[in-house]
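[1] Structure of the sequence below:
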Amino acid sequence: DTALLYGNQEQVGRALRQSGRARSEIWVTSKVGFFPPGSDKLWMYSADNVKGDEPASIDKCLQQLGVDYVDLMLLHNPIASAAEYNAACLPHFFEHFNSTGSDLAVRPSHLPDGSCLRDLITTAKGMQAREARDLAASRSVRERSWRALEEAQRAGKCRYIGVSNYPVPLLEEMKEYASVMPAINQVELHPGCALPELVSYARQCDMAVIGYGTGTFVSITKSPLVTQLAEKHCVSKIQVVLRWMLQRGVVSIPRSTSKDHIHENLHITHFELSDDDMQELDGLDRAYPFYWDSRPTIDTL
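    From the prediction side, this is the model:
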């Protein structure tokens, strides 16, 4: 699983060639269309990865990876304007960047009166996104981006196409313009952001759900319940969360920065969480993302 945004596709392509495996034996996923149009002053901007330029972005992915096709190409997010982008990516600055010690992290988390700074800024940025919204323009951006993926699939550049970070209302909107509905929706998903409505909706639509952010949930929350269940089943904390996802019918994509991580990620089939275990983990859901807030995009409907 990679993306034009990640800047590692050439290394991934090199590893594919050095593996000695046939191309058909390795599943490759990439993503394009991260930045909204007219957004060159945004945080982390790249001119190669803008909505409206998906055909060129897809070709660049194939070139960097050194392949003729990818198995799955995703639209990286549904953001259609700079105001939406600034509101949607806020969790990065309060959660993910704080957990990694990044200079981009926002500190402190609370004001002296106890008010949560993240909640206050999220509300303010959400209002800015609503005030700046252009409903017709936002839909046009999303529709044009998706049609580009449909064309790439017809051209044989990707076997399957899907989306990432799309909430249910935007998936419903897609039914009005999509010739092919997404095969997959990749979203942040863990016990703290369980997205039960989206998982249920995807199941009804025969759409697979891929979840990211499992390791971040474990490292940030340090949940006593997860620790307790790990000790109960003699497994690691990340294995508890991965098993919870598996039993919910969600595909997980944990990081694999070492051989030990890969081994740990794979060995989640030798134990099973009980119904009580699952219910307790379900009870951790606060609809609280660490990476991406989908509400600003829903507000463009």
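[2] From now on I want contacts and neighbour counts done on CA atoms only, so please keep to that.
    Fine.
[3] Which residue, neighbours along the chain excluded, lies closest to the residue nearest the centre of the chain?
    Closest residue to the average C-alpha location of the chain: residue 187 at 3.7 Å, with CA atoms, centre = their mean. Closest residue to residue 187 apart from its sequence neighbours, by CA to CA, 6 or more residues apart in numbering: residue 165 at 4.8 Å.
[4] here's the other one to compare against:
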Amino acid sequence: MELNLQSTVMLNNGVEIPRLGLGVYLAARGEETRQAVRSALVAGYRHIDTARVYANERDVGAAVRESGLPREDVFITTKLWNSDQGYDSALKACERSLKELGLEYVDLYLIHWPVPGRRLDSWRALETLLRDGRCRAIGVSNFMEHHLDELLARAQVVPAVNQVEQHPFLYQPSLLRHCADKGIAVEAYSPLTKGLRLTDPRVVEVARRHGRSAAQVLIRWCLQHDMIVIPKSTHAARIRENATVHDFALSPEDMRQLDGLNEDLYTGWDPREVP
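    The predicted structure follows:
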């Protein structure tokens, strides 16, 4: 698979999303977020992922504007938070996010979590926002197979993306196949395990063979499993390093070795038991 930083995935509605992006989860509002986004855009990233609950949408929007890049050149994702779910409240929440970002539209708007009793009404709202041009694509986050099946039984629009935690220590091939069968792209968040497994000797050994960092190996693993991936960093050098993953490839044996590391390690939320 030949990839570069400009490589994209075509979503099920024809919108193209860059395969590699910058996540800004837990990036502090203000200069930390702005500097991270500026560094990413200078390094060639064209995909920024934020959320209302991160409280840094305003800084993401400001950094994109300060970059001087045309709006259509930067793919921006934000998300509907749990307390805003429901039909009317979701419509209002999207407008608040657009105001914070200073944008007329977002490229991708996601339901952040499968809140029982509210997620279906939230999805109807996202379908309305899509029709109204407030977002170019809509999707979900942290949805397992049963959540997707419930949604698809009632939805008019198939989600374009399911953003879930994914890395070799949380490898869910059945979920990946389920999404692929439904035409839903998978986007991996926390691909670096929030640092918890970057010193795992089995990952370090693969990295040593390729002359790469453990972080680069984990990102490349996601890409070779045909996922979109959004590593988070606020350090310019690491942001650049995380983008330097297109000039090497993991061998089939490397991939098998990494696939075998699964331990169901959720570094954040575990949505499996959400009804």
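[5] What value does the TM-score take for this pair?
    Put the two chains on top of each other and the TM-score (TM-score structural alignment, normalised by the length of structure 2) is 0.79; 226 aligned residues with a CA RMSD of 1.3 Å.
[6] helix, strand or coil for the corresponding residue of structure 2 for the residue nearest to the centre of structure 1?
    Alignment note (TM-score structural alignment): residue 187 of structure 1 maps to residue 164 of structure 2. Of the three states, residue 164 of structure 2 takes strand under DSSP: H, G, I helix; E, B strand; the rest coil.
[7] Repeat that for residue 191 of structure 2.
    Relying on three-state DSSP, one would call residue 191 of structure 2 coil.
[8] Now do the contacts for it.
    Contacts here follow CA atoms under 8 Å, 6 or more residues apart in numbering; on that basis residue 191 of structure 2 touches 165, 166, 167, 218, 219, 222, 229, 230, 231.
[9] Next one: it from residue 10 of structure 2, what distance?
    Plainly put, residue 191 of structure 2 is 21 Å away from residue 10 of structure 2 if you go by CA to CA, to the nearest Å.
[10] just residue 185 of structure 2 next, same as before
    9 Å.
[11] which one of those two has more residues nearby?
    The residue with more neighbours, out of residue 185 of structure 2 and residue 10, is residue 185; 24 against 13, by other CA atoms under 10 Å.
[12] What does the more buried one correspond to in structure 1?
    Using TM-score structural alignment, residue 185 of structure 2 sits opposite residue 208 in structure 1.
[13] Test my guess that its match contacts residue 198.
    No. Assessed by CA atoms under 8 Å, residue 208 of structure 1 is found out of contact with residue 198, at 10.6 Å.
[14] Give me the common contacts of the two.
    In contact with both residue 208 of structure 1 and residue 198: no residue, using CA under 8 Å, 6+ apart.
[15] Which strands and helices lie in contact with the strand or helix carrying residue 239 of structure 2?
    Element membership for residue 239 of structure 2, per DSSP states H and E: helix 236-243. Helix 236-243 of structure 2 sits against helix 31-43, helix 214-224, with contacts defined as 3 or more CA pairs under 8 Å, 6 or more residues apart in numbering; DSSP states H and E.
[16] try it again with 6 Å
    Helices and strands touching helix 236-243 of structure 2, as assessed by 3 or more CA pairs under 6 Å, 6 or more residues apart in numbering; DSSP states H and E, are absent.
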